[in-house]
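What follows is a predicted protein model with its sequence.
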Amino acid sequence: MRTLRPADLAREHGLSTQAVRNYERSGFLPPADRTDTGYRIYTEVHASALHAYLALVPAHGYPAAGRIMAALNQDDLDRALGIIDSGHGRLIRDRETLDAVRQAVDHLTAEARPDHRTGPLTIGELARRLRVTPATLRNWEDAGIVVPERDPATGYRVFRANDVRDAELAHLLRRGRYPLEHIATVVRQVRTAGGTEALATALGGWQRKLTAQGLAMLTSAARLSAYLDLRNR
């Protein structure tokens, strides 16, 4: 098997030779043999390991990619596969969340109705509007779904326009039997985007990111398989 210098591996991927050494030191590459003078001797196995690690990064992120390669290089295949399985599970949940957000935004747009009130709602007023109990709204608050302010004079909860929007979104998703943890994730996405209209325009970008990650997972799986085949020859 032909030998390679650290510079050979680094040049192919636009890395520094120190980065290659750091990857080996961290366990992302198998240990290299040394010459009598102490220089590292890399082989095609190391090149394949580097290909696999770099393919894992966009698929699973830097921390998980490192853990996967370290597990493989410690001959702990099951641990590596478990980390990979967890990544696929998160991608599935992200896709489910995206679907839930898209459906919720569609429902909110379809069911939107003007509200001529100029001030915030009390917990009782919002409960009557949604036809739920105040205890339900308090449960949603505990789950981080709604974050009402408190009236400084009375200490009572006050639900402003964004809080009402979040509560309506939660109500729609609860009717779809989504768990509170899932709903909290959806609502955070709405808040981050700045509202349902802004979120609707961001869904396409979110979908593209998930698609890119899924394709990266396919590529990384092929690179990992090639590395394992070469290493086990």
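Good, I have the coordinates.

contacts and neighbour counts: CA atoms only from here.
Fine.

name the helices or strands packed onto whichever strand in the chain runs longest?
The strand that spans the most residues within the chain, counting by DSSP state E, is strand 40-43. For strand 40-43, the contact count by 3 or more C-alpha pairs under 8 Å, 6 or more residues apart in numbering; DSSP states H and E identifies strand 3-4, helix 6-13, strand 33-34 as packing neighbours.

Give me the helices and strands touching the second one, please.
Using 3+ C-alpha pairs under 8 Å, 6+ apart as the contact test, the elements touching helix 6-13 are helix 17-25, strand 40-43.

Export the ones you listed to CSV and append columns for mean neighbour count and distance to Tyr53.
Below are these laid out as CSV (neighbours: other C-alpha atoms under 10 Å; distance: least, C-alpha to C-alpha, whole Å):
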stretch, mean neighbour count, distance to Tyr53
helix 17-25, 16, 9
strand 40-43, 18, 16
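
which outside residues touch the longest strand of the chain?
1-6, 32-35 (C-alpha atoms under 8 Å, 6 or more residues apart in numbering).

Skip the chain neighbours and tell me the closest residue to Glu141.
Val147 (5.9 Å; C-alpha to C-alpha, 6 or more residues apart in numbering).

returning to what we had before: any idea how far the longest strand of the chain is from the chain center?
The chain centroid and the centroid of strand 40-43 are separated by 35 Å under C-alpha atoms, centre = their mean, to the nearest Å.

before we move on, the earlier item: show me how to select, in PyMOL, the buried members of the contacts of strand 40-43.
PyMOL command restricting these to the buried ones, with burial defined by 16 or more other C-alpha atoms under 10 Å:
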select buried, resi 6+32
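
Closest one of the contacts of strand 40-43 to Thr109?
Among the contacts of strand 40-43, Pro6 lies closest to Thr109 (C-alpha to C-alpha), at 57.1 Å.

which residues sit in contact with the closest one?
By C-alpha under 8 Å, 6+ apart, the neighbours of Pro6 are 17, 20-21, 40-42.

Just send those back as TSV, with distance to Gly89 too.
Below are those laid out as TSV (distance: C-alpha to C-alpha, whole Å):
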residue	distance to Gly89
Thr17	35
Val20	30
Arg21	32
Arg40	38
Ile41	38
Tyr42	35
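
List just the nearest of those to Arg174.
Val20 (50.0 Å).

still on that earlier bit, turn the helices and strands packed on strand 40-43 into CSV, columns for distance to Ile183.
CSV is the format used below for the helices and strands packed on strand 40-43 (distance: least, C-alpha to C-alpha, whole Å):
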stretch, distance to Ile183
strand 3-4, 52
helix 6-13, 42
strand 33-34, 53
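
try this one next to it:
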Amino acid sequence: MRTVDVAKECGYSVQQVRDLERLGVIPPAVRADNGYRSYTPLHVRALRAYRGLAAAAGPVEARRLLAGLRTATITEAASAIDEVHAGLARERAEVVRAQRALERVRAEEDGRDEDSMTITQLAEALGVRSSTLRFWEEEGLVRPERVTTLRARRYGPAAIRAARVVVALRAGGYGIPALREVMGSLDGLDGAADARRVLRGRLDQLAARSVALLRAGSDLAAVVDATRGTPGPPE
């Protein structure tokens, strides 16, 4: 197969096929006497496997994994692919934990006329350190009020709700940059509801990534089999 044929089969450009070959995602093509590349159906399957892996785990991880599969033992290859599945399962479990935490936030707030709290009281209520609350304030995630001549922090109802949402999203695996973006889009009493919407969206994304990995399964198996001289499944 010519480079243009492989590109057409996989939905990549000719340059992308060459780049992915250079990066080790697919095996080196055989060079004809005239210098032109000659590819096989295995190259097509490797590129399809890369597309699914990139959608599931990101292009950097997909390149690393595909390049490693060519020299890995069957045990190592199976373990590497299983870890991608396990990583998606861990992310999903984190989001589900965050959803449950947000439901507890809603249950606690129903019918409550919440008073303000000191930093120590809020830290104890949330199960975090006071230094964590100060850090969240520095990052713009939670905004307490300043009262008295000592400028002591007081957390009103809005700040308390924001802190609870941050705790829930942190449990869902959100890092500070992502939290800053999410919290910036939340507004007052709707904060927890918006956070639930964000988490539902993340579950949908995880489902799409899992399906992409499943679609790549037979192509990944063909790549693993080919490196060991084992006949793979038919096209």
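Perfect, thanks for sending it. Just so it is clear, the model here is predicted, and its values are computed rather than measured.

Could you get me the TM-score between them?
In this superposition the chains share a TM-score of 0.74, using TM-score structural alignment, normalised by the length of the first structure; 216 aligned residues with a C-alpha RMSD of 3.6 Å.

Which one of the helices and strands packed on strand 40-43 of the first structure lies nearest to Asn162 of the first structure?
With C-alpha to C-alpha, the closest approach to Asn162 of the first structure among these belongs to helix 6-13: 47.2 Å.

re the thing from before, for the helices and strands packed on strand 40-43 of the first structure, which one sits closest to His60 of the first structure?
Evaluated over those, closeness to His60 of the first structure peaks at helix 6-13, with 18.9 Å, by C-alpha to C-alpha.

what range in the second structure matches the longest strand of the first structure?
Strand 40-43 of the first structure corresponds to residues 37-40 in the second structure, going by TM-score structural alignment.

So which residues make contact with the helix or strand where Val187 of the first structure lies?
Here Val187 of the first structure sits within helix 180-193, counting by DSSP states H and E. Here helix 180-193 of the first structure makes contact (C-alpha under 8 Å, 6+ apart) with 97, 100-101, 140, 143-145, 166, 169-170, 173-174, 196, 199, 202.

same check, this time on stretch 85-97 of the second structure
Outside stretch 85-97 of the second structure, the residues within contact range by C-alpha under 8 Å, 6+ apart are 168-169, 171-173, 199, 202-203, 206, 209-210, 213.

got those as CSV, with neighbour count columns?
Formatted as CSV, the contacts of stretch 85-97 of the second structure follow (neighbours: other C-alpha atoms under 10 Å):
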residue, neighbour count
Ala168, 27
Leu169, 28
Ala171, 19
Gly172, 23
Gly173, 18
Leu199, 20
Arg202, 16
Leu203, 17
Leu206, 18
Arg209, 21
Ser210, 21
Leu213, 25
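
Return the closest of the residues you listed with respect to Ala80 of the second structure.
Leu213 (12.8 Å).

which position in the first structure aligns with the closest one?
In the first structure, the residue paired with Leu213 of the second structure is Met217, using TM-score structural alignment.

show me what contacts its match?
If you count contacts by C-alpha under 8 Å, 6+ apart, then Met217 of the first structure has 56, 58-60 around it.

Tell me which of these persist in the second structure.
By both residues aligned by TM-score structural alignment, their matches' C-alpha atoms under 8 Å, those still in contact after alignment to the second structure are 56, 58-59.

Report the buried residues of the strand or helix carrying Ala135 of the first structure.
Assigned by DSSP H and E, Ala135 of the first structure belongs to helix 134-142. Of the residues in helix 134-142 of the first structure, 134, 137-138, 140 count as buried by neighbour count, 16+ other C-alpha under 10 Å.

Next: stretch 159-166 of the second structure.
Across stretch 159-166 of the second structure, burial judged by 16+ other C-alpha under 10 Å covers 159-166.

Give me the contacts around that stretch.
Residues outside stretch 159-166 of the second structure that contact it (C-alpha under 8 Å, 6+ apart): 102, 105, 116-117, 122, 126, 133, 141-144, 179, 183, 189, 191-192, 195.

mean deviation of that stretch from the first structure?
Its matched residues in the first structure lie on average 3.9 Å from stretch 159-166 of the second structure after superposition (mean C-alpha distance after the TM-score superposition for the first structure).

what distance separates that stretch from the centre of its chain?
Distance of stretch 159-166 of the second structure from its chain centroid, counting by C-alpha atoms, centre = their mean, is 24 Å.

Equivalent analysis for stretch 115-128 of the first structure, please.
That offset, for stretch 115-128 of the first structure, works out to 35 Å (C-alpha atoms, centre = their mean).

what sits up against it?
Applying C-alpha under 8 Å, 6+ apart, the contact partners of stretch 115-128 of the first structure are 133-134, 137, 156-161, 164.

give me that answer again for 6 Å
133-134, 158-160 (C-alpha atoms under 6 Å, 6 or more residues apart in numbering).

Could you pull out the strands in the second structure for me?
According to DSSP E, the strands that the second structure contains are 30-31, 37-38, 117-118, 145-147, 152-155.

Of all the ones you listed, which one is nearest Gly229 of the second structure?
strand 30-31 (17.6 Å).

what about the closest one, how far off from the first structure?
Per aligned residue, strand 30-31 of the second structure averages 0.9 Å (mean C-alpha distance after the TM-score superposition for the first structure).

Other residues contacting that strand?
Residues outside strand 30-31 of the second structure that contact it (C-alpha under 6 Å, 6+ apart): 37-38.

And that strand, how far out from the chain middle?
With C-alpha atoms, centre = their mean, you get 37 Å for strand 30-31 of the second structure.
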